[in-house]
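# Provided below for reference: sequence and predicted model.
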Amino acid sequence: MILQIILIIAAYLIGSLSTAIITCKLLGLPDPRTQGSGNPGATNVLRSGGKKAAIITLTGDLLKGLIPVLIAQAFGLSGLALALVALAAFLGHLFPAYHGFKGGKGVATGLGVLLGLHWAVGVAALVTWLLAAGISRISSMGALVAATLTPIWIALILGDFWLTMTGCIMMILLYWRHWSNIQRILAGTEPKIGRKS
C-alpha cells in the first residue's frame, strides 16, 4: 500500500515537470506561456521556438507519461493501482505542482501513458490521431477523435475495467482542455495543419 502511494505521488510529480517551460528556458527562448496560445505544449513551442524545441518538448511530455507507468508495472502494479499511477502522471501535466497548477492540454503525455499501459493501445491511439488529423487537416480534431476512441482501444486490448475508466477520465479532461478548440472547430475557424492561426 505504501509503495503504491509513493508511486502515485511520484507519477504526479514527474508529470508536473513542464518540458515546454524547461526546454525554452534552457534554449534561451521565450516562456511558452507568454507566446501564441499560451499553452505550454509542443505545438505552441513549435510556433514560438522552432522544430528543435518542439521535438524536445514533445519527447519530454511523452516520456513523463510513459516512464511512471513502466515503473509501476515493473513493481507489479496492475488494475486500480496502475490506473491511479497512469492518471496521476496525466493530471500532473494538466495541473503541474511546480507551475501554479496551470499546464498543457495533455495529448503527448496521454499518449505516453497509453504506450506504457500497452504498446498496442498507444499505437492504436496514435494511428487514430494521424488518420483523423490527416483527413480533417486539424490537429486538435485528431486529438479529440483519438481521445474518444481510446477507452474502446483499452477495453478491447487490455479488458481491464479500471484502466478503461482511466481512459474515459482522460477523454473527458482532454475535451475540457480543448474546449476553445472545439468552439473554433464548430465555427470553422480552427487553424488547419501547416497554416498559421
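Perfect, I can see it now. Numbers count the residues shown, from 1 in each chain.

# going by C-alpha atoms from here, please, whenever you check contacts or count neighbours.
Will do.

# pull the residues that contact the helix or strand containing residue 88.
Element membership for residue 88, per DSSP states H and E: helix 79-94. Residues outside helix 79-94 that contact it (C-alpha atoms under 8 Å, 6 or more residues apart in numbering): 4, 7-9, 11-18, 64-65, 68-69, 72-73, 101-106, 109-110, 113, 160-163, 166, 170.

# what's the spacing between stretch 156-174 and its chain's center?
In terms of C-alpha atoms, centre = their mean, to the nearest Å, the centre of stretch 156-174 is set 14 Å apart from its chain centre.

# contacts for it?
By C-alpha under 8 Å, 6+ apart, the list of residues contacting stretch 156-174 from outside reads 79-80, 82-84, 86-87, 90, 105-107, 110, 118, 120-121, 144, 147-148, 150-152, 154-155.

# what is the orientation angle of the strand or helix carrying residue 55 with helix 79-94?
Using DSSP H and E, residue 55 falls within helix 51-74. Computed by axes from the mean of the first three to the mean of the last three C-alpha atoms, to 10 degrees, the angle separating helix 51-74 from helix 79-94 equals 160 degrees.

# name the helices or strands packed onto helix 51-74?
Under the contact definition 3 or more C-alpha pairs under 8 Å, 6 or more residues apart in numbering; DSSP states H and E, helix 51-74 sits against helix 2-15, helix 19-26, helix 42-49, helix 79-94, helix 107-117.

# can you add distance to residue 129 and mean neighbour count and give those back as a markdown table?
A markdown table is the format used below for the helices and strands packed on helix 51-74 (distance: least, C-alpha to C-alpha, whole Å; neighbours: other C-alpha atoms under 10 Å):
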| stretch | distance to residue 129 | mean neighbour count |
| --- | --- | --- |
| helix 2-15 | 22 | 20 |
| helix 19-26 | 21 | 20 |
| helix 42-49 | 15 | 22 |
| helix 79-94 | 18 | 26 |
| helix 107-117 | 10 | 27 |
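
# residue 191 is nearest to which of those?
Nearest to residue 191 among the helices and strands packed on helix 51-74 is helix 42-49 (12.0 Å), distances taken as C-alpha to C-alpha.

# run through the neighbouring helices and strands of the closest one.
Contact here means 3+ C-alpha pairs under 8 Å, 6+ apart; on that basis helix 42-49 packs against helix 19-26, helix 51-74.

# use this one as the comparison:
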Amino acid sequence: MMIAAYISGSLSGALIVSKLMHLRNPSDYGSHNPGATNMLRVNGKFPALCVLIFDMLKGLLPVYLSYRLNISPFFLGIIAIAACLGHIFPCFFRFQGGKGVATALGSMVMIGFDFSGLFIATWLITIVITGYSSVAAIISFLLAPLFVWFIRPELTMPVAMLSCLIIIRHASNIGRLIKGEEPKILNRNKKSKININY
C-alpha cells in the first residue's frame, strides 16, 4: 500500500487537467509549482478546482483502501506520507513536484468531518486575513496535530509527521515571506479579487 500510495501521489493533477482542457502547463508558468494554487494563477478557478479535487483523491484513495484493509493507524499515517512524497517527488516527472498540501488534506479526510471542517476553516480564515496561500497552509498544518489530538488522539503522531513534511516543503516560501517576496493569491486591496497576473 505504501508503494501504491507513492505511485498514486506521483500522478500530476495539474498536468493531466491542463492536457485535457488544452491549457497552459502550470509547471512552465508562474511559480512553476504543479499544484492547485499555481493552476489558479495560470489558468483560473475551475481548472484549479479540478486539480485540487484530483490531488486530494490521490491521497484519500490509498488511505481509504488501507483503512478498509484494517491497517493500523500508525501505518495509515505512513501511507499518507508516501502519497505526499509521491506528489512532492513524483517518479514520473523527474522527482520534481508540488508542495503536497491538497494530497495531505485528502489523506486526512478519513479522520472525520469534524477534523476536516476545522482544518479547512483554519485555511480559509488565514488566507482571508493574510492573502497568502503558503501562510494558510503552514498555519493549518501547524494546528492539525492539535485538532486531531482532541478528536482522535491515536492519530496524533502520524498527523504530526505528515504536518512536518508539508511545513519543511514550504521552506522556500518561508524564506520569501521573510524577504517580502512571496506573491499573494488573494489581494484584499483590490476588493478581494484573485490575483492571477503573477
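Thanks, I have the structure now. Since we're looking at a predicted model, the values are computed, not measured.

# before we move on, the earlier item: quick one: closest of the helices and strands packed on helix 42-49 of structure 1 to residue 180 of structure 1.
Put simply, out of the helices and strands packed on helix 42-49 of structure 1 the one that sits nearest residue 180 of structure 1 is helix 19-26, at 20.5 Å, with distance taken as C-alpha to C-alpha.

# what's the counterpart of residue 102 of structure 1 in structure 2?
With the correspondence set by TM-score structural alignment, residue 102 of structure 1 lines up against residue 96 in structure 2.

# element containing the alignment partner in structure 2 of residue 182 of structure 1?
Here residue 182 of structure 1 is matched to residue 174 in structure 2, going by TM-score structural alignment. When elements are assigned from DSSP H and E, residue 174 of structure 2 belongs to helix 171-179.

# residue 34 of structure 2 belongs to a helix?
No - the secondary structure assignment for residue 34 of structure 2 gives coil rather than a helix, going by DSSP: H, G, I helix; E, B strand; the rest coil.

# after alignment, which residue of structure 1 pairs with it?
Under TM-score structural alignment, residue 34 of structure 2 pairs with residue 40 in structure 1.

# separation between the match of residue 102 of structure 1 and residue 167 of structure 2?
Per C-alpha to C-alpha, to the nearest Å, residue 96 of structure 2 is found 17 Å from residue 167 of structure 2.

# now do the counterpart of residue 153 of structure 2 in structure 1 against residue 65 of structure 1, distance only.
Mapped onto structure 1 by TM-score structural alignment, residue 153 of structure 2 lines up with residue 159. The gap separating residue 159 of structure 1 from residue 65 of structure 1 is 21 Å, by C-alpha to C-alpha.

# looking at these two, which is more packed in?
Between residue 159 of structure 1 and residue 65, counted using other C-alpha atoms under 10 Å, the more crowded position is residue 65 (33 against 12).

# aligned counterpart of that one in structure 2, please.
In structure 2, the residue paired with residue 65 of structure 1 is residue 59, using TM-score structural alignment.

# I'd say its match and residue 104 touch.
Yes - in this structure, residue 59 of structure 2 is within contact of residue 104 by C-alpha atoms under 8 Å, at 6.3 Å.

# sorry, back to before: the match of residue 34 of structure 2: what's it in contact with?
By C-alpha under 8 Å, 6+ apart, the contact set of residue 40 of structure 1 is 18, 20, 21, 32, 33, 103, 104.

# right, and residue 48 of structure 2 touches residue 37 too?
Yes - A contact is recorded between residue 48 of structure 2 and residue 37 when judged using C-alpha under 8 Å, the distance being 6.9 Å.

# what does residue 142 of structure 2 correspond to in structure 1?
Residue correspondence to structure 1 (TM-score structural alignment): residue 142 of structure 2 is matched to residue 148.

# neighbours of its match, how many?
The tally of other residues near residue 148 of structure 1 (other C-alpha under 10 Å) stands at 20.

# what's the mean deviation for the helix holding residue 55 of structure 1 versus structure 2?
In this overlay with structure 2, the average offset of helix 51-74 of structure 1 from its partner residues is 1.0 Å by mean C-alpha distance after the TM-score superposition for structure 1.

# list the buried residues in that helix.
For helix 51-74 of structure 1, the buried set under the neighbour-count rule, 16 or more other C-alpha atoms under 10 Å, comprises 53-73.

# over to stretch 143-162 of structure 2?
Taking 16+ other C-alpha under 10 Å as the basis for neighbour counts, the residues of stretch 143-162 of structure 2 that come out buried are 144, 145, 147, 148, 149, 155, 156, 157, 158, 159, 160, 162.

# restricted to helices, list those.
Of the positions in these, 144, 145, 147, 148, 149, 156, 157, 158, 159, 160, 162 sit in helices, assigned by DSSP state H.

# what distance do you get for whichever residue in structure 1 pairs up with the last one to residue 109 of structure 1?
With TM-score structural alignment defining the correspondence, residue 162 of structure 2 maps onto residue 170 in structure 1. Residue 170 of structure 1 sits 11 Å away from residue 109 of structure 1, taking C-alpha to C-alpha as the criterion.

# gap between residue 17 of structure 2 and residue 38 of structure 2?
Note on residue 17 of structure 2: its distance to residue 38 of structure 2, by C-alpha to C-alpha, is 13 Å.
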